[in-house]
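1. Here you go, sequence then predicted model.
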Amino acid sequence: MKKRSAIVVGATGLVGQALTQQLCEDDNYVDVTIIVRTAPQYRHPKLTIKVRDFERIEARDIDFAHEVFCCLGTTRKAAGSKVAFERVDFTYPLLIASLAKKKGIPHFLVISAMGANEASRFYYSRVKGKVEKALIAMDFDQLSIIRPSLLRGERAKFRLGEKSGAALLKVMKPLLQGPLRKYQAIEGVQVAQAMRCIALYQPVQKVKVYTSQELQNIEPPLQNEDDKKTFDWSKRG
């Protein structure tokens, strides 16, 4: 496999942070660029950090890469208003996608949410559904839509609702089997692993939606026990 380059947007969040580290430690990638509002503490020889104001991001801020991983996301409560929420979860992802499209980047991967539907009666799900529809209309060579259930993991910023929901789902996990397995909470690091594996190993599809249950089952191909130790990201903290 030829060496690859990647861009991660939203690299300081739960999934984005884990994904950035995984990409930097993956021998398939020689260059990883993150576009952030605040520089993280993490450093790596492969890593390029671009601190940008997303309101003023331009085409020159996006270099060619094989993939763009869009991990931007917040909640209405955390954002403070509907306007602020839509700016992070709708406006910015579409802006980044449009710039990536102009640069000829073939694969755009975006974190959406379980239940995303522009016709949903739930505001959050409607916004996510609208983003998905707009991205599909951009006609990327490959668009991967990631729909995790409730995310588990340690965030820099505490989210009470998410923490409480994850705790409840953990208690209910024995009951969430079979068709209900898709409602199990999923570790952010596991979503990151799935996104990396989708970029590297999954068959190319024009538009593909990955459910939370599918994300739990996506793993890199293993050649031997050493590979297993190297790639078992879901066990990492």
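-> Structure received. Numbering: from 1, shown residues only.

2. Going by C-alpha atoms from here, please, whenever you check contacts or count neighbours.
-> Fine.

3. which residues in the chain form strands?
-> 4-9, 29-36, 47-51, 67-70, 107-111, 142-147, 151-152, 186-187, 207-211 (DSSP state E).

4. Any chance of a markdown table for those strands, columns distance to Phe122 and mean neighbour count?
-> As requested, those are exported to a markdown table (distance: least, C-alpha to C-alpha, whole Å; neighbours: other C-alpha atoms under 10 Å):
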| stretch | distance to Phe122 | mean neighbour count |
| --- | --- | --- |
| strand 4-9 | 26 | 22 |
| strand 29-36 | 29 | 20 |
| strand 47-51 | 33 | 16 |
| strand 67-70 | 23 | 25 |
| strand 107-111 | 18 | 24 |
| strand 142-147 | 16 | 23 |
| strand 151-152 | 19 | 22 |
| strand 186-187 | 21 | 23 |
| strand 207-211 | 19 | 17 |
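
5. Second structure for comparison follows:
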Amino acid sequence: MRIIVFGATGMVGQGVLEACLLDDSVTDVLAIGRSATGRAHPKLREIRHDDFTDLTAIEDQLPGYDVCFFSLGTSAVGVSEANYRIVTYDYALTAARALLDANPDLAFCFVSGAGTDSTGKSRMMWARVKGETENALLALSERTYMFRPAFIVPLPGTRAKTKSYAAFYWVLTPLYPLLRRIIPEHVTTSSRLGQAMLVVAQTGARERVLDTVGINSAASSRNQAS
């Protein structure tokens, strides 16, 4: 598989990128982002790009890929709905449309989140915007898939960019083994999320919206197969 990753420098994206680089079925990975990943790997190539509402400048480099893993996003804390919508909805739809134009059979996997509201009725702004984003992506192609993880344990040494999130993960990450036993339906890791996305991209999924249970199940099936 040839894979494009958006958001590979983020807390979630680093785990997704790691899963891609470690997987034998993946031959090439193109990371598109504002900053370098800091990784060196024979499979990995990077493009620095600033405006994710317009990919015209790099559109000639988009053909020839099988999958896109889109984990680019931002916290809703202290962000207006208008700005949150640009980063969440506009960025994802711009990428999906450009990539599907270049690769009609491409699988597009979008990292959303538990609590996302696809009805548009939630009082939580982020839930409504993510739900609207999911709906728009699902309408683009039958090979678009939404991933709604709850608590994600990042790769060791990875920190969230938002201070409040960083503190939250600093407290809870050491408790992952306990949380996995007590509430396994709400806990996964960024690496397992990447593994699940690889499974779905290759084989499809009965449900096009996967929660943490579906994510962990898909990741386990890949580990068992290998």
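-> That came in fine, so what should we check first? Predicted, not measured: the structure shown is a model, and the values here were computed from it.

6. Distance to Leu222 of the first structure for the strands of the first structure - can I get that in CSV?
-> Listed next are the strands of the first structure as CSV, based on distance: least, C-alpha to C-alpha, whole Å:
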stretch, distance to Leu222 of the first structure
strand 4-9, 20
strand 29-36, 18
strand 47-51, 26
strand 67-70, 23
strand 107-111, 23
strand 142-147, 23
strand 151-152, 25
strand 186-187, 21
strand 207-211, 21
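
7. Which helix in the second structure has the most residues?
-> Scanning the second structure for the longest helix, with DSSP state H as the assignment, gives helix 125-140.

8. Just want the angle from that one to strand 144-148.
-> Per axes from the mean of the first three to the mean of the last three C-alpha atoms, to 10 degrees, the angle that helix 125-140 of the second structure makes with strand 144-148 is 160 degrees.

9. Let me see the contact set for the most centrally placed residue in the second structure.
-> Centroid-nearest residue in the second structure: Ser71, 2.9 Å away (criterion: C-alpha atoms, centre = their mean). Contacts here follow C-alpha atoms under 8 Å, 6 or more residues apart in numbering; on that basis Ser71 of the second structure touches Val5, Phe6, Gly7, Ala8, Gly10, Val12, Gly13, Phe110, Val111.

10. related to what we said a few turns ago, which outside residues touch the longest helix of the second structure?
-> Residues contacting helix 125-140 of the second structure (C-alpha under 8 Å, 6+ apart): 76, 81, 84-85, 88-89, 92-93, 96-97, 110, 112-113, 115-122, 144-146.

11. Just give me the match in the first structure for the residue nearest to the centre of the second structure.
-> In the first structure, the residue paired with Ser71 of the second structure is Cys71, using TM-score structural alignment.

12. Please report the distance of its match from Lys173 of the first structure.
-> Separation of Cys71 of the first structure from Lys173 of the first structure (C-alpha to C-alpha, to the nearest Å) stands at 26 Å.

13. Glu118 of the first structure now?
-> Applying C-alpha to C-alpha, the value for Glu118 of the first structure to Lys173 of the first structure is 29 Å.

14. How about Val83 of the first structure?
-> Taking C-alpha to C-alpha, one finds Val83 of the first structure at 35 Å from Lys173 of the first structure.

15. Have a look at Glu118 and Lys173 of the first structure and say which one is more surrounded.
-> Shown here are Glu118 of the first structure and Lys173; by other C-alpha atoms under 10 Å, Glu118 has more neighbours (18 against 15).

16. need the contact list for that one.
-> So Glu118 of the first structure contacts Ser125, Arg126, Val127, Lys128, Gly129, Lys130, Lys133 (C-alpha under 8 Å, 6+ apart).

17. what's the closest of those to Gln193 of the first structure?
-> The nearest member of the contacts of Glu118 of the first structure to Gln193 of the first structure, counting by C-alpha to C-alpha, is Lys128 at 21.8 Å.

18. how about that closest one, what's its partner in the second structure?
-> Using TM-score structural alignment, Lys128 of the first structure lines up with Lys130 in the second structure.
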